[in-house]
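*Asks:* the following block contains a protein sequence and its predicted model.
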Amino acid sequence: MPEGHTLHRLARLHQRRYAGAPVGVSSPQGRFASEAALLDGQVMLKAEAYGKHLFHDFGPLGSVHVHLGLYGTFTEAKLPETPPVGQVRLRLTGRTHWTDLRGPTRCELLTPDEVDAIKARLGADPLRRDARPDEAWQRISASRTSIAALLMDQSVISGVGNVYRAEVLFRHRINPMVPGRALDHVQWKEMWTDLVALMRKGVRIGRIDTVDDEHLPEVTGRAPRQDRHGGEVYVYRRTGQPCLVCGTPIAHTELAGRNLYWCPVCQAA
């Protein structure tokens, strides 16, 4: 599932290409047809992301809310348009580009109140300037739940997924099973600051890179990571491979139905 940096990259892209001008809106697949007909030719006011949610704001007509889920994808191209390929739920057409959306978990037209209700359910987003990390800390510091589970709870922190979760815990040498209330405030502030920096980097370069310069392949002489997710990471999807810091094989388990990776030595309980 795409993590928060991907949605913020999309929001910035769509803001540049579509906001402030009339936009062609259609649903070649037909599952968003009536909503598309209402919006077609109207001005998109802005595009914004909140956690893993994307909103295209059409003012009083409402906002198109998109959650990509596991299988949703956007494809972007320059004009002229070409015929739709596959099950295109939503097509946006602007002055210079067009965009197709396929396979999202959510693609719906919401009222402003419904958008506000979604945002109210979400925790602090490290990529938003209006984030309130102290509210996240209040939830974490009062919880017996593991910090690994809390970091994936979108009502606590919004936009963090499996990769950022595993990597930020390793970078701060925190065992994933430590209860939230066992963290101290200094640890939390350092983790939050790191998440902000890592995710902003993800927005900038379009992939998740979490490895410090001293552990990069060109410095250590190891082979670059080969993985469809791209990016250099410490523990994510490196089960059994040596830790880049201590050499211990990276461990793996499942937590709440999601894969969890950590170094048993660097992140000892």
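*Replies:* In hand now; what should we look at?

*Asks:* alpha carbons only for contacts and neighbour counts from here, please
*Replies:* Noted.

*Asks:* ok, residue 265 - contacts?
*Replies:* Residues near residue 265 by CA atoms under 8 Å, 6 or more residues apart in numbering: 246, 248.

*Asks:* who's in contact with stretch 4-12?
*Replies:* By CA under 8 Å, 6+ apart, stretch 4-12 touches 47-55, 127, 158-161, 199-200, 202-204, 206.

*Asks:* from those residues, keep the buried residues only.
*Replies:* 47-55, 127, 158-161, 199-200, 202-203 (16 or more other CA atoms under 10 Å).

*Asks:* most remote residue from this structure's center?
*Replies:* Note on the chain: the largest C-alpha distance from the chain mean falls to residue 221, namely 30.8 Å (CA atoms, centre = their mean).

*Asks:* distance check, that residue against residue 102.
*Replies:* 40 Å (CA to CA, to the nearest Å).

*Asks:* can you check residue 135 too?
*Replies:* Applying CA to CA to residue 135 and residue 102 gives a distance of 35 Å.

*Asks:* hmm, who's touching stretch 56-75?
*Replies:* Applying CA under 8 Å, 6+ apart, the set of residues contacting stretch 56-75 is 1-2, 38-39, 42-48, 52-55, 99-112, 115.

*Asks:* try this one next to it:
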Amino acid sequence: MPEGHTVHRLAAEHRRVFGGERVRAESPQGRFAAGAAWIDGRVLAGAEAHGKHLLVGFEGERVLHVHLGIYGTYGFGAVPAPEPVGAVRLRLAGAAGFADLRGPNACELLEPGEVKRLRDRLGPDPLRADGDAREAFARVARSRVPVAALLMDQSVVAGPGNIYRAEVLFRQGVCPDVPGRELGWERWSALWDDLVVLMREGVRTGRIDTVRAEHMPEAMGRPPRVDDHGGEVYVYRRAGSPCLVCGGVVATRVVGGRNLFWCPGCQGA
């Protein structure tokens, strides 16, 4: 599932390609035909992300809400747009480009009250200007749940997924099993600040890189990582490999329904 930085990039691309323009909309697949008909011919007024949720505003009060889920993809291209291929849920087209949405978990039009309810159930987003570390900490500090699970709970902090969870815990030397209420503000604020840095870099580059300069392949004389997620990481998908910092063996187990990766030597058992 795409992590929050990807959705923020999608919002920026909507603003760049379609912002202030009357767009054409259709649902070649047919599953969003009524919604596409409402959008068709309206001006795209803005686009933003909150965590893994994309919110695209048009003239009128309704907002297009997209959540890609595990299988969703959103691709942009130049005009003239080719004939749609595959199950395209929504195609937006403007003077300079088009965008095809396939296989999302959610593609719907929301009224203002529904948008508010969506936002209310999400935690603060480290990539948003209104993201508040203390608001997130208020939820963390009263929880018995391990921090590794809390970082995946979108009602606590919106945007991070499995890669950022593993990497930020490693970078800050935090044991994944520490309950939220035992974490403390200093360690939480360090995790939050690091998420801000890492995720902003993800927005800039379109990939997740978490390894500091001294541990990059060229600095350590090691081969670069080869993985379909791209990027250099410390522990994610490196189970059984030596830790880049202490040389210990990277471990893995399931936490919150997803594979967690961590270094027992650098982060505690």
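*Replies:* Nice, thanks for sending it over. Quantities reported herein were computed from a predicted structural model and do not represent experimental measurements.

*Asks:* what does the TM-score come to for these two?
*Replies:* Scored against TM-score structural alignment, normalised by the length of structure 1, the superposed chains reach a TM-score of 0.99; 269 aligned residues with a CA RMSD of 0.8 Å.

*Asks:* which one of residue 135 and residue 102 of structure 1 is surrounded by more residues?
*Replies:* Shown here are residue 135 of structure 1 and residue 102; by other CA atoms under 10 Å, residue 102 has more neighbours (20 against 13).

*Asks:* list the residues that contact the closest residue to that one other than its chain neighbours.
*Replies:* Of all residues not flanking residue 102 of structure 1 in the chain, residue 88 sits nearest, at 4.9 Å (CA to CA, 6 or more residues apart in numbering). Residue 88 of structure 1 is in contact with 27, 28, 29, 100, 101, 102, 103, counting by CA under 8 Å, 6+ apart.

*Asks:* map the fourth one across to structure 2 for me.
*Replies:* To tie it back to what came earlier, the one meant is residue 100 of structure 1. By TM-score structural alignment, residue 100 of structure 1 lines up with residue 100 in structure 2.

*Asks:* am I right that that match is in a strand?
*Replies:* Yes: per DSSP: H, G, I helix; E, B strand; the rest coil, residue 100 of structure 2 lies within a strand segment.

*Asks:* burial measure for it, as a count.
*Replies:* 22.

*Asks:* please tell me how far it sits from residue 145 of structure 2.
*Replies:* Residue 100 of structure 2 is 39 Å from residue 145 of structure 2, by CA to CA.

*Asks:* for the longest helix anywhere in structure 1, name the packing helices and strands.
*Replies:* Ordering each helix of structure 1 by length in residues (DSSP state H) puts helix 185-205 first. Using 3 or more CA pairs under 8 Å, 6 or more residues apart in numbering; DSSP states H and E, the elements in contact with helix 185-205 of structure 1 are helix 4-18, helix 133-141, helix 162-171.

*Asks:* for residue 80 of structure 1, which of those is the nearest?
*Replies:* helix 4-18 (14.5 Å; CA to CA).

*Asks:* by how many degrees do the closest one and helix 185-205 diverge?
*Replies:* 40 degrees (axes from the mean of the first three to the mean of the last three CA atoms, to 10 degrees).

*Asks:* quick one: helix 4-18 of structure 1 to structure 2 mean distance?
*Replies:* Once the two models are superposed, helix 4-18 of structure 1 sits on average 0.5 Å from its counterpart in structure 2 (mean CA distance after the TM-score superposition for structure 1).

*Asks:* check whether residue 37 of structure 1 sits in a helix, strand or coil.
*Replies:* Secondary structure for residue 37 of structure 1, judged by three-state DSSP, is helix.

*Asks:* what's the answer for residue 224 of structure 2, then?
*Replies:* Here residue 224 of structure 2 is coil, with the state taken from three-state DSSP.

*Asks:* shared with structure 2, which of the contacts of residue 88 of structure 1?
*Replies:* Of the contacts of residue 88 of structure 1, the ones still in contact in structure 2 (both residues aligned by TM-score structural alignment, their matches' CA atoms under 8 Å) are 27, 28, 29, 100, 101, 102, 103.

*Asks:* which of the residues you listed sits closest to residue 153 of structure 1?
*Replies:* Taking these together and measuring to residue 153 of structure 1 by CA to CA, the closest member is residue 103, at 23.3 Å.

*Asks:* wait, the closest one sits on residue 87?
*Replies:* Yes: the criterion here is CA atoms under 8 Å, and residue 103 of structure 1 meets it with residue 87 at 7.4 Å.

*Asks:* give me the more crowded residue out of these two.
*Replies:* residue 103 (19 against 15).

*Asks:* okay, the nearest residue to the more buried one once chain neighbours are set aside and residue 44 of structure 1: tell me how far apart.
*Replies:* In space, and not counting its chain neighbours, residue 103 of structure 1 is closest to residue 72: 4.2 Å by CA to CA, 6+ apart. Noted for residue 72 of structure 1: a distance of 22 Å to residue 44 of structure 1, by CA to CA.

*Asks:* so for the two, which sits in the more crowded spot?
*Replies:* More neighbours surround residue 44 than the other of residue 72 of structure 1 and residue 44, with 22 against 18 (other CA under 10 Å).

*Asks:* centre of the chain to stretch 174-184 of structure 2, how far?
*Replies:* Centre-to-centre, stretch 174-184 of structure 2 and its host chain are 23 Å apart (CA atoms, centre = their mean, to the nearest Å).

*Asks:* hmm, I was thinking of stretch 199-211 of structure 2
*Replies:* Remark: stretch 199-211 of structure 2 is offset 11 Å from the chain centroid, using CA atoms, centre = their mean.

*Asks:* close enough to count as contact, residue 44 of structure 2 and residue 16?
*Replies:* No: Residue 44 of structure 2 lies out of contact with residue 16 (CA under 8 Å); the separation is 10.7 Å.

*Asks:* for residue 241 of structure 1, give me its contacts.
*Replies:* 248, 249, 250.

*Asks:* hmm, residue 26 of structure 2 is touching residue 41, no?
*Replies:* No: if you go by CA under 8 Å, residue 26 of structure 2 and residue 41 don't touch, sitting 10.5 Å apart.

*Asks:* neighbour-wise, which of these two wins?
*Replies:* More neighbours surround residue 26 than the other of residue 26 of structure 2 and residue 41, with 22 against 16 (other CA under 10 Å).

*Asks:* what do we get in structure 1 for residue 82 of structure 2?
*Replies:* Following TM-score structural alignment, the counterpart assigned to residue 82 of structure 2 within structure 1 is residue 82.

*Asks:* and what about its match, helix, strand or coil?
*Replies:* Classification of residue 82 of structure 1 by three-state DSSP places it in coil.

*Asks:* measure residue 44 of structure 2 to residue 183 of structure 2 for me?
*Replies:* For residue 44 of structure 2, the distance to residue 183 of structure 2 - CA to CA - is 43 Å.
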